[in-house]
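*Asks:* Predicted model and sequence follow; I will ask about them next.
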Amino acid sequence: MKKLEDMNLVDDFLMTSLICHQEYGDRSVRYMLECILNRRFGKLTVVPQRVMCGADPEKHGIRMDVYIDENDGEIIDIEPDQNDGKADVKAVPRRNRFYHAKIDSANLAAGDDYSNLRNVVVIFITTYDPFGLDRMVYTVKNKCIEESDMPYDDGAVSLFLYTKGKKGNPPEELKSLLHYMENSIEENAGTDSLKVFHHMVTAVKNDGEVGLAYMKSVEIEKRIREEGREEGREEGHRDGVRIGRIQEIVRLSRRFNKSDEEIIQILLEETGLGEDQARDALKKYS
């Protein structure tokens, strides 16, 4: 695993630690949002790694990296994403569709009028090009195919921000922020606002409580891997060893609130499964 000091803002742990930091959380979230959406924000409620479970244990849930509720305004979800496997990239549009659906379903009370459904913006910040067109900003909204100029506003917006994108003409501050998020070093903090932001990121990395939390996270992952191996050995034969390890890795990972992608990564590294097999195993043993 990476050292904390070597982490970038596209790494889940550092992003979560920054946005929930008592001193710097609100300021850092506002800076990112104002760069990305180019407007000021009022009162915000920020929930790191908010989980929305499925309707029952057999249904899929989601864990959002940064869930932001602008009181009396929009709901915004920020998803830093480095999962550049072929299957992951192909699934991004459907993943985005599912995130919108889960957020909407959680924010309309029974009997409430559809006109009260709030605007939702889902923002993916990716270190890979999700659509292969080398754009830094892809803005996606629903529209009428036959009448492309026909007004159709359902309140759903999706932004895909590719940190290495070359095409398009996004604001300079946004370009600088996205480059910085992928490689969060002082040399990439090229504007006055970004220098202030980098100071906050550095302070969070050097915060003792954050360091202890990261050490705990590392120990938990080590425990998941080791206990998964031990459980597999106790099964007593080759297939049993593999199945036992998979089951224990999934069980312990769920216990310690690991995300689906984190569990899949551990399965890939510890069991020899392919990516599709790891995803199937996660569904089977969750």
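*Replies:* That came through, no problem. None of these values were measured; they are calculated from a predicted model.

*Asks:* When you work out contacts or count neighbours from here on, use the C-alpha atoms and nothing else.
*Replies:* Fine.

*Asks:* Give me the residue at the spatial middle of the chain.
*Replies:* residue 79 (3.2 Å; Cα atoms, centre = their mean).

*Asks:* ok, structure two:
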Amino acid sequence: MSAKRIPFEQLPITNRFMFAMVFGHKEIAKPFLEAVLGIRIHELKDPEPEKTIDVSPFYKGIRYDVFVKETGPDGEVLRSFDIEMQMEDNVDIPKRTRYYQAMCDSEALNKGEVYYKLNDLYIMFLCPEDIFGQGKAVYRFKNLEVDNPKIELGDLCYKNFYIFNKYRDVAEKSIREYLEYFATRNPSSPETKKIDRMVKWYQTDNETRKRYMTWQQEIDIAVDHERQRANDAEKRFYEAKDRANKAEARADEAEARANEAKGRADEAEARADEVERLANAEKARADKYEKMLRELGKL
């Protein structure tokens, strides 16, 4: 059953469409990234909200909420950031980050380029609940050597998770203010007030409403498509199961017939053994009688 749809005029920042629209502005995304990652960003290219990557019609594509790249003085790409608002369906997020990394990297290099040109990649998920269940408000992951965690793999990929309902547990004020706004929708800093003003503007903008309706239709179509694929897969499963059951029944019948034939063969063999035994006994009596006649001189 699908979740209750929120009226457009009430769409919060935690709605993926609204989040993508607002954070699709670099003057919103840049201070956010600097605050939650503790870094300084030289310049951001215009963010790409709802950026879609389809590498092949045969493989699963992805749609980022907000994808943005940092550029240097000469326009070179320094770092890439994928920012995702995830309100539900949190079970598979760790594996989603793995797939997102693969898709980001596949697009980062042109054919023939060397791997060292891969730059820092940050994949960031904003979630309401603690998906790891360890009581933390912020989880930061990078690849380390198992037996000696002081050794880093150095692949420059970082996966961060921000649990905004636990904003009270965040020591860093700059991070806490953002997470508090996502959790309560009450802005408490100049940056979150700016976000809130933009949300309210989008809520009243007719062009944004039209884009939202188109976006929602695309989502509904995608959901229906996935549901149909699931139904088709379930139908194929039960058809295959039915064929397997019928084949098993035929095998059982064949086995029963084979066992019956073997039983008849065993009975025939037993009768043959009995006939042979009687014949041997009759021959023994005949030999004995012949011997007796020879002894009496009758033969």
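*Replies:* Sure, I can see it. Quantities reported herein were computed from a predicted structural model and do not represent experimental measurements.

*Asks:* Kindly provide the distance from residue 224 of the first structure to residue 267 of the first structure.
*Replies:* 10 Å (Cα to Cα, to the nearest Å).

*Asks:* More neighbours: those two, which one.
*Replies:* Neighbours were counted for residue 224 of the first structure and for residue 267 using other Cα atoms under 10 Å; residue 267 has more, 25 against 22.

*Asks:* SS state for that one?
*Replies:* helix (DSSP: H, G, I helix; E, B strand; the rest coil).

*Asks:* Then the residue nearest to the centre of the first structure would be within a strand, right?
*Replies:* Yes - counting by three-state DSSP, residue 79 of the first structure is found in a strand.

*Asks:* In contact with the residue nearest to it when sequence neighbours are not counted: list those residues for me.
*Replies:* The shortest distance from residue 79 of the first structure to any non-neighbouring residue, by Cα to Cα, 6 or more residues apart in numbering, is to residue 124 (4.7 Å). Contact analysis of residue 124 of the first structure by Cα atoms under 8 Å, 6 or more residues apart in numbering lists 78-81, 158-161.

*Asks:* So which of the residues you listed is surrounded by the most neighbours?
*Replies:* Counting by other Cα under 10 Å, top hit in the contacts of residue 124 of the first structure: residue 161 with 25 neighbours.

*Asks:* Tell me the secondary structure at that residue.
*Replies:* Going by three-state DSSP: residue 161 of the first structure is strand.

*Asks:* any idea how far it is from residue 72 of the first structure?
*Replies:* Residue 161 of the first structure sits at a distance of 26 Å from residue 72 of the first structure (criterion: Cα to Cα).

*Asks:* any idea what the residue nearest to residue 79 of the first structure aligns with in the second structure?
*Replies:* Aligned against the second structure by TM-score structural alignment, residue 124 of the first structure finds its counterpart in residue 125.

*Asks:* Check which helix or strand its match maps to.
*Replies:* strand 120-127 (DSSP states H and E).

*Asks:* What ranges does the second structure have for its helices?
*Replies:* Assigned by DSSP state H, the second structure shows helices spanning 16-23, 26-37, 93-108, 173-184, 190-203, 206-295.

*Asks:* what's the angle from the first one to helix 206-295?
*Replies:* Read it as helix 16-23 of the second structure. In terms of direction (axes from the mean of the first three to the mean of the last three Cα atoms, to 10 degrees), helix 16-23 of the second structure departs from helix 206-295 by 130 degrees.

*Asks:* with the first structure superposed, average distance for helix 16-23 of the second structure?
*Replies:* Its aligned residues in the first structure lie a mean 1.6 Å from helix 16-23 of the second structure after superposition (mean Cα distance after the TM-score superposition for the first structure).

*Asks:* Onto which residues of the first structure does that helix map?
*Replies:* Mapping helix 16-23 of the second structure onto the first structure (TM-score structural alignment) gives residues 12-19.
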